[in-house]
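Student: After the sequence you'll find the predicted model.
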Amino acid sequence: MDTPRLSLAPYLCLAGAVLLWGTSFTAMKYALMGFAPMVVVFLRMALASLLLLPAWGHVPKAGRRPGDLKWLALMCLLQPCLYFLLEGFAMSLTTSAQAGMISSLVPLLVAAGAYAFLGEPLGPRMVLGVCLSLGGVVWLSLCGAAEQAAPNPPLGNLLELFAMCCASGYMVVIKHLSRRYDSWHLTELQVFAGAVFFLPTALATDTRWLADPAGALAVVPLEAWLGVAYLGGVVTLGAFGMYHRAVVSLPSAQAAASINLVPLVAVLAGWAMLGERLALGQVLACGLILCGVLLGQTRGGRRAQDASPTGAPTADA
């Protein structure tokens, strides 16, 4: 009787990780109801750091070799620093649904980065898939209309695209580092570096917390606090842990393919929780993006399955 439960556990973990990553875009919109973008990111990194701190001495740490420091620094620069710097402002300008759709580009961008920097082959289907998906992003941005919760979708989508480029570069770097470093140790380094980086960034971009911290605190709604808690405690750590548990037991291709469901969850969560709507042109643009992603990951295209679990879309998204 125990065998079915054991075989089902990896799939439940995979589904849970996809659900958390997909809903993280909606949680970010809730957090932005009370905090400036960089304040949200700092609080998220600080909370994750506090939760990971007790485990610091229990996570295996490989001895560093000459040259490792530059790779570790590049990892932290790409994600969380540049990634969240870009995505934080992107989420204040566009809808969670559109940002979630753009995140589906990550597997294709990873393959393109591996081709450019690691010399890995890039099939013609992958090239066509990248072109179709980028065309879909442009179409999606041009169809986006300004609204109160998304005042500048084209700029927000562009920043989100740049954030995905950083995430893809990070995955290429993590592929190199994960051969020797424990994935949880790399996560610890990232959240600690993020907390240090985003503290001055948050204070510089939102001076209310220096001038009148009590007043700034008083106007933050409960929804914003819940959004930050969900991002820092549940998404950053929970999604990563579940995805890591899943890929240990499942084929990497199967686990990586499931990431394509994250944009769908993001769109549904934005519709159900924020009342976001997509116009017909945006729906068609989303379809073009997904077609490009699926084309690039079918046989004949270069699958971006080799990325480490730590680099799943926005295990920190």
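Tutor: Structure received.

Student: When you work out contacts or count neighbours from here on, use the C-alpha atoms and nothing else.
Tutor: OK.

Student: From the contact counts, what lies against the helix or strand hosting Val138?
Tutor: According to DSSP states H and E, Val138 maps onto helix 124-143. Counting contacts by 3 or more CA pairs under 8 Å, 6 or more residues apart in numbering; DSSP states H and E, helix 124-143 packs against helix 106-118, helix 153-177, helix 280-297.

Student: what's the longest one packed up against?
Tutor: Taking 3+ CA pairs under 8 Å, 6+ apart as contact, the helices and strands that helix 153-177 lies on are helix 68-76, helix 83-91, helix 96-102, helix 106-118, helix 124-143.

Student: Would you tell me which one of those helices is buried the most?
Tutor: Mean neighbour count (mean count of other CA atoms under 10 Å) peaks for helix 96-102 among those, with a mean of 28.

Student: re the thing from before, now the helices and strands packed on helix 124-143 in CSV, please, with extra columns for distance to Leu203.
Tutor: Shown next, in CSV, are the helices and strands packed on helix 124-143 (distance: least, CA to CA, whole Å):
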stretch, distance to Leu203
helix 106-118, 31
helix 153-177, 21
helix 280-297, 36
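
Student: another structure for you, compare them:
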Amino acid sequence: MQSKNLKADVLLLITAMIWGAAFVAQRVGMDFVGPLTFNAVRFALGAVALLPLIHRLDREKKKDGTYKKLDIKQFFIGGIIAGSALFLGATLQQWGLVYTTAGNAGFITGLYVVFVPIMGLFFKQKTGVPTWVGAVLAVVGMYLLSVNEGFSIGLGDLLVLVSAVFWAGHVIVISLLSSKIDPVKFASGQFAVCSIFSFIGAFILEDMSFSGIYACAIPILYGGLMSVGVAYTLQVIAQQDAKPAHAAIILSLESVFAALAGWLLLGETLTTQGLFGCGLMLCGMLLSQLRPD
């Protein structure tokens, strides 16, 4: 049992690393295509990347007699609701990355782990003292990281902060619907919905071109295949043997890996105040995952 838990922790850590590095890919991608175009292609790739896993899981379920026919109505309704939340979160995050660094975006996006239990109050879910203390630490850290002289927050950081609210809403939607729909099929469906909405927005608001997409091939492939396809698959495998709260703590380290990747690959730097702010935010994220006895 202990070896299974260790394997799960390693897989979750790899997942956090992949997601953290994805902020660099998303930031670089903005040099070639618009935010909607980038998301349209990468989420389409992510949806397709999950198809082999879906086929394999269905085959295994049919062998052991646990296969259940997909409820098409629930699948479409759930996919549209979750895909819409995903679309809003991903679009605002990607748009914010035009104006802020990968490191900042990683830490601010990580605030969703604080927002989730707070938003859960609307669904009569209990929120303990550690979550509120964690929220205060995260807000102070956010201030130190993002607020400039004159008490103004940068546009990019503000957009990513709003996206974190939608990421939190997305997590809650998933928690409410995942028990009713096959989780991997559900994931592929919501990625497809997000991709469709992004394509529609890109055709209307951006100048889509194959040359731009081709020039952005490596960031898009990483964002679609690695960040969405591979990382999600690893998460699904790992969480079979990991408790949700424990998994959330490890996955929240994506913000640290985002900052490291931004420093190593893009030469991004943080001020002493910014580093202290990141530290407070990380403490707040981890503290928010503690559950009162």
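Tutor: On my side now, so go ahead. Since the structure is predicted, the reported quantities are computational estimates derived from the model, not experimental observations.

Student: picking that back up, I'd like to know which of the helices and strands packed on helix 124-143 of the first structure is closest to Leu140 of the first structure.
Tutor: For Leu140 of the first structure, the closest of those is helix 280-297, at 5.1 Å, according to CA to CA.

Student: from what I can see Thr205 of the first structure touches Val40, true?
Tutor: No: contact criterion CA atoms under 8 Å: Thr205 of the first structure and Val40 do not qualify, at 11.4 Å.

Student: The helices and strands packed on helix 124-143 of the first structure: which one's closest to Leu51 of the first structure?
Tutor: In terms of CA to CA, the element of these nearest to Leu51 of the first structure is helix 153-177, at 22.3 Å.

Student: with the second structure superposed, average distance for that closest one?
Tutor: Superposed on the second structure, helix 153-177 of the first structure shows a mean distance to its aligned partners of 1.2 Å (mean CA distance after the TM-score superposition for the first structure).

Student: how much does that helix deviate in direction from helix 83-91?
Tutor: 160 degrees (axes from the mean of the first three to the mean of the last three CA atoms, to 10 degrees).

Student: Mind checking what helix or strand follows helix 153-177 of the first structure in sequence?
Tutor: Where DSSP H and E defines the elements, the next helix or strand beyond helix 153-177 of the first structure is helix 183-205.

Student: Next up, the contacts around the corresponding residue of the second structure for Ile289 of the first structure.
Tutor: If you follow Ile289 of the first structure across to the second structure using TM-score structural alignment, you land on Met281. Counting by CA atoms under 8 Å, 6 or more residues apart in numbering, Met281 of the second structure touches 107, 111, 137-142.

Student: one more time with 7 Å, if that's ok
Tutor: Met281 of the second structure is in contact with 137-138, 141-142, counting by CA atoms under 7 Å, 6 or more residues apart in numbering.

Student: so which of the residues you listed comes closest to Thr233 of the second structure?
Tutor: Nearest to Thr233 of the second structure among the contacts of Met281 of the second structure: Ala138, at 29.2 Å, using CA to CA.

Student: Verify the contact between that closest one and Leu280 for me.
Tutor: Yes: the pair Ala138 of the second structure / Leu280 is scored as a contact, 6.0 Å apart, by CA atoms under 7 Å.

Student: Phe35 of the first structure should be in a strand, yeah?
Tutor: No: Phe35 of the first structure: not assigned to a strand; according to DSSP: H, G, I helix; E, B strand; the rest coil it is coil.

Student: Check which residues of the lengthiest helix in the first structure are buried.
Tutor: In the first structure, with assignment by DSSP state H, the single longest helix is helix 2-31. For helix 2-31 of the first structure, the buried set under the neighbour-count rule, 16 or more other CA atoms under 10 Å, comprises 10-11, 13-31.
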